[in-house]
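Colleague: Here is a sequence together with a model predicted from it:
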Amino acid sequence: MSRVCTVSEPDLWCRTLCLLLVGFVCYALPWSVFAALPLAGDNQPVLRIQGSNTIGAALGPALVKGLMQEQGLLDIRIEATGKDNERRVTGQSAQGRRVVVEIAAHGSSTGFAALKNASADLAAASRPIKDSELVELEDPDAEQVIAIDGLAIILHPHNPLARLDTEQLARVFSGEVKTWEQLGGVGGAIHLYARDDRSGTYDTFKELVLARRDKNLSPTAKRFESSEQLSDAVSRDPQGIGFIGLPYVRQAKAVAIVDGGSQPMLPLDSLIATEDYPLSRRLYFYLPPNEQNPWASALVRFAQSARGQAIVATNGFIAQTVLAMSVAPAPQMPEGYQAIARQAQRLTVNFRFEEGSATLDNKAHQDLPRVLDFLKRHDKLAKRVTLVGFGDAKNDPARAALLSKLRAMTVRRELVRNGVVLREIRGFGAQMPVAANTADEGRIKNRRVEVWVY
């Protein structure tokens, strides 16, 4: 979209002009996306992004290009800089001024370090920030979820193994299990492939698989900074196994994963969107704690807009767009849950909660407007919605069921404030776990609320 008004013009006049020119309420997308952004001096970047290779390899440049198009820039290009895993996105203003955004994708930890020393305006991360990396990010809006990804466990395409559990994965990647025969397969020695230490992909795998079992990655693993190179190496090695972000499976084979009492799950879009898949993860932009670059704030908001989420999907990640999906009833489901599945469709979003709290987490607050928009557009506001709560295991199953229903009541309160009249609220306690209850991370994943529509 071309330039409509400048940030210095009166707010009311600006919004009225938007209505006249484009024929819809401009609140539908974040305001800063529409406002003209300032240009830097000659050869100076308007925005510097550092961090995750998972984001920076393709998604980050594509989002920047989309924002530049919204700004009406011309001749937009994504260029290599001559340095590994670094990109430059350039455009030209109508007045002929060159606009440059620099992206360095050397791992999530480098993004947090760059925020701390002010060498970046925005950090891209494929894992949450650690306590040791906090840079006075007291503003809860500093952390912004832009997409959902899944870590795929990949094998050579001719490897017959179909599933692995997270305990097996930990033993394989720590080097305790050394042959495919120990896993019930064939092929001799197992060859390990892993991302490098600065990678958010590696940090996520270490947290979700290795650290929970007090194990470390085997020193025999071949390490890669590039996701594409790792995936291609596994697809050429009949004895190879690796872990990778979902868009980078490429020619390799992904296997189904089991965690605790969960069912085997392939890294399918629907299971990753709801974060039920055991190795699902969130992708983030982190804003700096103090004065923010307007381009950084605009890129975050663009990434979360409808057009930004379309770019997320085009690049192989899972958009946060809310959709309705049919779920086939299965014998392992509680009968009451099967009854819901026979009549209703589940939305591709789960509401989850802050650790040790009944408060909705950051992503849940971002998802509320998306769910409300879906309900309004599909005429589901009046007794067409059922909330289904789940929790982690308790000594008393009745208490677990009560707590799961109370979590659903938390979501109900937010929906009712916005005009939704619920059909029903159900709590199924610790049934149908999606993660092991032996670790805090697993218990947090199991404490969830599903949304079903009739």
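Modeller: Here it is on my side, so go on. Numbers count the residues shown, from 1 in each chain.
Colleague: C-alpha from now on. contacts and neighbour counts both.
Modeller: Will do.
Colleague: for the residue positioned nearest the centre of the chain, what are its contacts?
Modeller: In the chain, the centroid-proximal residue (CA atoms, centre = their mean) is residue 148; its distance is 2.2 Å. The neighbours of residue 148, taking CA atoms under 8 Å, 6 or more residues apart in numbering as the test, are 272, 273, 275, 280, 281, 282, 283, 317, 318, 319, 320.
Colleague: try this one next to it:
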Amino acid sequence: MTWLRAAALAALSVLAPATGAHAQDITLSSRDGKVEISGTLLGFDGEFYRVDTKFGELTVDGSGVTCDGPACPSLTDFVAEITLSGSSTMAEVLLPALVEGFALRNGLQTHRETLDQAHFVYSLHQTRRDAPMARFTFHVTNTDEGFADLLANEADIVMALREIRPGERERAQEVGMGDLTEANRARVLALDAMVPVVAPDNPVQRISTADLARVFAGEITNWSDLGGPDAPIALHLPTAGSGLAQGVEDRLLGPARVPLAEAISRHTRSSQLARAVAADPFAIGIASFAETGTARALTLTGPCGFSLAATRWTIKTEDYPLTSPMFLYLPARRLPKIAREFLAYTNSSAAQIVIRRAGFVDQSAELIRMGAQGDRLANAITTAGEETPVEELQRMIATLSPMARLTTSFRFETGSSRPDAQSRSNILSLAHALETGAYDARKLVFVGFSDGEGPAQGNTRIARKRAEAVRDAVLNAVETAHPKSVEIGIEAFGEALPMACDDSDWGRKVNRRVEVWMP
């Protein structure tokens, strides 16, 4: 039977977990009654059954069978159930805005119901009088709890403010959820950043990343050491299991090789942290860029004199060193059709507008003219010397001045040639733009830059190889034929245009990049 062959071939795949009543025994019979499969219903997505049988776990097309048993779902009144768990920053504003945007685009009505402090539900209806066709249930916790819920089969989608950790990835593979680092399992939904914030009347305006790490390690305890008043520093961070707090440990304290201080006030919501810091003139916290509230963000500096503030452009380009992509993680199981449509919508241009209006940084490409990049050029002039002569700077300016830089940039994991998470997302986004003709009759120039470690000529060669590798990755990701109407170029200027000081791992990472420029 065709449906049975399909079931056997699909035995390695999985569907969304069963919801409502506890999973129970069912019997699936072919239309002619000659073949039956009995087992425990594990899930139904409106199209396919997932059943645990004596043959193992099988996935069966519902159109080819009849179902008998108390757990059999209704094929006509099916309600898609999607559960999201994780980051409160994403659950409180971003995802609800996207659910409402998705419903509006598809002519659906939404109804929100608060279950308790940590749970709420969005139901989608054809009209207000109709029964729901889908329910999006949100568990407002943190990134740690989101992954725990996924591994326990209590969530379909994780909302995360950090990348999945090796232990979580291994456990997901062990329980049959596939590799959550694959492109179709991990996606960047929007962009954020970890921003040091103080009260508006705090006189300190800037702080180096090294000093920021020492502050949160408890090594700097008085504002006078940072050019402020003679007063003790009060530390604030999100709750320990949140992706933002873990990002502080992994990306700020880890490279500095210092432990986190013990005397820290913790907050379950980034918005609560910002309010607490804004009310205390001697407090400092690290908050989400989207939720700084009335607190004031400090500009990050380096010992070589460079400075970088968190803005929409510097976050999009990853020029700001503490960027924090916002992830959705999906297991290797089939989600209901409306969930798949919603996930496709989150990549659309309409969704990028919703993301921006919700206060987060979207991923739509923008052009930055040379005239708006004064700080970058000042940095280049400041660091020019024997390794980067004036002639090389003049060549760079002559090449790039007639063009504008796309915010779509590419950086690499520390100590690796592998693009980092945001850059892997950018590869897919740029490939999609090429497929849809967004750059037809235009020229894209992939421009490589390096850090200042080693000889300048060697760095320029490495930068060119990185530019070529990113170009190849983008073109390989194009699913249709190679776009003949787009001219592709390669350039490299090595260490001629640094973004940060080279005296730290994060500074060198910021400087090792591939940019995209357009005439």
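Modeller: Cool, the structure landed. Since the structure is predicted, the reported quantities are computational estimates derived from the model, not experimental observations.
Colleague: Look up how far residue 464 of the second structure lies from the aligned residue in the second structure for the residue nearest to the centre of the first structure.
Modeller: In the second structure, the residue matched to residue 148 of the first structure (TM-score structural alignment) is residue 191. Distance of residue 191 of the second structure to residue 464 of the second structure, computed by CA to CA, to the nearest Å: 27 Å.
Colleague: just to confirm, which helix or strand has the residue nearest to residue 355 of the first structure when sequence neighbours are not counted in it?
Modeller: In this structure, residue 355 of the first structure finds its nearest non-sequential neighbour in residue 444, 6.6 Å apart by CA to CA, 6 or more residues apart in numbering. Using DSSP states H and E, residue 444 of the first structure maps to helix 440-446.
Colleague: Which positions in the second structure sit opposite the helix or strand following that helix in the alignment?
Modeller: For helix 440-446 of the first structure, the succeeding helix or strand toward the C-terminus, using DSSP H and E, is strand 448-453. Using TM-score structural alignment, the residues of the second structure aligned to strand 448-453 of the first structure are 513-518.
Colleague: follow-up on the earlier one: let me see the contact set for the residue nearest to residue 355 of the first structure.
Modeller: 352, 353, 354, 355, 392.
Colleague: hmm, try it at 10 Å
Modeller: Contacts for residue 444 of the first structure were tallied using CA atoms under 10 Å, 6 or more residues apart in numbering; they are 352, 353, 354, 355, 356, 357, 391, 392, 435, 436, 437.
Colleague: Buried members of these into ChimeraX, please.
Modeller: Buried residues among the contacts of residue 444 of the first structure (16 or more other CA atoms under 10 Å), as a ChimeraX selection:
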select :352,353,391,392,435,436,437
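Colleague: Strands of the stretch 151-300 of the second structure, start to end?
Modeller: 157-160, 186-198, 206-208, 234-238, 265-267, 283-288, 296-297, 299-301 (DSSP state E, counting those that start in this stretch).
Colleague: what's the most buried one of those?
Modeller: The highest average neighbour count among those, using mean count of other CA atoms under 10 Å, belongs to strand 157-160 at a mean of 28.
Colleague: Which residue in the first structure aligns with residue 135 of the second structure?
Modeller: Under TM-score structural alignment, residue 135 of the second structure pairs with residue 100 in the first structure.
Colleague: Residue 38 is in contact with its match, correct?
Modeller: No - judged on CA atoms under 10 Å, residue 100 of the first structure makes no contact with residue 38 at a distance of 12.0 Å.
Colleague: tell me, what's touching the two both at once?
Modeller: Joint contacts of residue 100 of the first structure and residue 38 (CA under 10 Å, 6+ apart) are residue 46.
Colleague: before we move on, back to that, so can I have CSV of the contacts of residue 148 of the first structure showing secondary structure?
Modeller: As requested, the contacts of residue 148 of the first structure are exported to CSV (DSSP: H, G, I helix; E, B strand; the rest coil):
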residue, secondary structure
272, helix
273, helix
275, coil
280, strand
281, strand
282, strand
283, strand
317, coil
318, strand
319, coil
320, coil
